[in-house]
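Participant: Okay, predicted coordinates and the sequence, questions at the end:
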Amino acid sequence: MLGDPRTRELVELRSGLEVQAVELAALRVNDEALQRMRANLEAMQKSVDDLAAFGEADAASHREIAAASGNVVLEELLPSIPRPPWINSLASELFTRKFSSHAAALGYFDSVG
């Protein structure tokens, strides 16, 4: 499915759901989840030159935010929307953007909490 014209639409859908997950997680996150999110962010930063490790840390970050949203449907739905296979191959180009957006989410959690 990711090779067809709907790839862009899937990316847009997933992005919108991730924003919703961040907004809900900001209202419901606990200290333990925040610590795991910080650890995932640190792992992303340390593994920018290791695509597999970077991808896993990024995916773990998204799973943690979805779990912290407190919305089980959202938590189950997000992983069912596949990420394009090329997303992790762009780690070096996307790192600054992804790292900044993840850091901004943590800052948002801190400001709301």
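Facilitator: Great, that's in hand.

Participant: CA atoms for contacts and neighbours, from now on please.
Facilitator: OK.

Participant: quick one, what contacts Trp57?
Facilitator: Not quite, residue 57 is Ala, not Trp. Ala57 sits next to 40-41, 43-44 when contact means Cα atoms under 8 Å, 6 or more residues apart in numbering.

Participant: In helices only, show me those.
Facilitator: 40-41, 43-44 (DSSP state H).

Participant: Which one (most neighbours) among these?
Facilitator: Comparing these by number of neighbours (other Cα atoms under 10 Å), Met44 comes first, having 27 neighbours.

Participant: gap between that residue and Arg14?
Facilitator: 20 Å (Cα to Cα, to the nearest Å).

Participant: same deal with Leu90?
Facilitator: 18 Å.

Participant: Who has more neighbours out of the two?
Facilitator: Arg14 (19 against 11).

Participant: Would you enumerate the residues in contact with that one?
Facilitator: Neighbours of Arg14 in contact, by Cα under 8 Å, 6+ apart: 78, 81.

Participant: could you say which helix or strand contains it?
Facilitator: Assigned by DSSP states H and E, Arg14 belongs to helix 7-28.

Participant: Only the buried residues of that helix, if you could.
Facilitator: 10-11, 14, 17-18, 21-26, 28 (16 or more other Cα atoms under 10 Å).

Participant: what's the answer for stretch 79-88, then?
Facilitator: 83, 88.

Participant: Next up, a structure to set beside the first:
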Amino acid sequence: MTTSSASDGLSAALGGTIKSQTAMAEVTRRLLDYIASGAVAQGDRLPPERQLAELMGVGRSAVREALAALEILGIVTVRPGSGTYLSGGTSELLPQTLSWGLLLRSDKTRELIEVRHGLETQAATLAATRATDASRRLMAEHTATMEQSLDDFSTFVTADMLFHQELAAAADNVLLRDMLQSVRSLIRVWVERALNDAEHAKLTLEEHRAILAAIDARDGAAAGEAMTRHMRSAAQRLLPTLDSP
């Protein structure tokens, strides 16, 4: 394929200014359509953020957030200083999950929050008896980062999500891990909006400490109960943001 035809194909797939209030969701949808079309192969580098932003008429922050969501899903790999590459080997669940949840409408997001509650509770219950010492250390490190970042919400949210990713991996159930990975990515934009208060951050930290303590004690029932409390608390913070502009 010539450079000119490749550029024309890219413009056709991604071009056109995005006016949606949920620009990140629309950018993600277009990128997924572009990837699904077969225009890029596993290991190929995607166009740079600046070019993608210009093609879609959005700010680079929307492109960056979309690529971050795709990285969490395992679809792309972001290499600082090099670019973003198609990683391949994604979960077979992604097409079904993304097809209905990606636009992040409030009704679907409420359903995703309910689904996440059950999946996270099951993951915590399993992780309590299946987590390796290495996984426990990583969860403890992420909890420590949260404690050190109570006034840095961006770093706090990242450490929070890494904690949950490690917990899902520690449950040693690939299907459960992939389902949680998809759901968390789809509600990520709302999670970031919901955590904007120091008191909420402190409460979230205490909830994570309780989950970790139960996992360290290898008490599955206690871990499940601690996660249930955390999910209920998180939902109380998250749901009011869904209808806000």
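Facilitator: Thanks, I have the structure now. This one's a predicted model, so the numbers in the text were calculated from it and none came from an experiment.

Participant: follow-up on the earlier one: could I get the ones in helices among the contacts of Ala57 of the first structure as JSON lines with distance to Gly70 of the first structure?
Facilitator: Below are these laid out as JSON lines (distance: Cα to Cα, whole Å):
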{"residue": "Asn40", "distance to Gly70 of the first structure": "19"}
{"residue": "Leu41", "distance to Gly70 of the first structure": "21"}
{"residue": "Ala43", "distance to Gly70 of the first structure": "24"}
{"residue": "Met44", "distance to Gly70 of the first structure": "24"}
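
Participant: Name the nearest of these relative to Gly3 of the first structure.
Facilitator: Met44 (26.7 Å; Cα to Cα).

Participant: what residue of the second structure takes the place of the closest one?
Facilitator: Residue pairing (TM-score structural alignment): Met44 of the first structure is matched to Met146 of the second structure.

Participant: tell me the contacts of the closest residue in space to that match that isn't next to it in sequence?
Facilitator: Closest residue to Met146 of the second structure apart from its sequence neighbours, by Cα to Cα, 6 or more residues apart in numbering: Phe156 at 4.9 Å. Contact partners of Phe156 of the second structure, counting by Cα under 8 Å, 6+ apart, are 145-146, 149-150, 201.

Participant: does Phe156 of the second structure sit in a helix or strand, and which one?
Facilitator: Element membership for Phe156 of the second structure (DSSP H and E) is helix 153-170.

Participant: and the helix or strand that that helix is followed by, what other elements does it pack with?
Facilitator: Per DSSP H and E, the first helix or strand lying C-terminal to helix 153-170 of the second structure is helix 174-194. Judged by 3 or more Cα pairs under 8 Å, 6 or more residues apart in numbering; DSSP states H and E, helix 174-194 of the second structure is in contact with helix 60-72, helix 94-101, helix 106-130, helix 153-170, helix 220-238.

Participant: Put together TSV for these, with distance to Ala13 of the second structure on each row.
Facilitator: Shown next, in TSV, are those (distance: least, Cα to Cα, whole Å):
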stretch	distance to Ala13 of the second structure
helix 60-72	15
helix 94-101	17
helix 106-130	26
helix 153-170	31
helix 220-238	33
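
Participant: Would you tell me which of the ones you listed gets closest to Trp190 of the second structure?
Facilitator: Among these, helix 220-238 sits nearest to Trp190 of the second structure (Cα to Cα), with 6.9 Å.

Participant: and the angle for the closest one with helix 106-130?
Facilitator: Angle of helix 220-238 of the second structure versus helix 106-130, following axes from the mean of the first three to the mean of the last three Cα atoms, to 10 degrees, is 160 degrees.

Participant: Show the end-to-end separation of stretch 1-12 of the first structure, please.
Facilitator: Termini of stretch 1-12 of the first structure sit 15 Å apart (Cα to Cα).

Participant: most centrally placed residue in the second structure?
Facilitator: Nearest to the geometric centre of the second structure sits Ser185, at 2.6 Å (Cα atoms, centre = their mean).

Participant: Excluding chain neighbours, what is closest to that one?
Facilitator: Ala69 (5.5 Å).

Participant: List the contacts of the one you found.
Facilitator: Contacts of Ala69 of the second structure by Cα under 8 Å, 6+ apart are 28, 185-186, 188.

Participant: Using the three-state scheme, assign Thr84 of the second structure.
Facilitator: strand (DSSP: H, G, I helix; E, B strand; the rest coil).

Participant: Nothing else from me, thank you.
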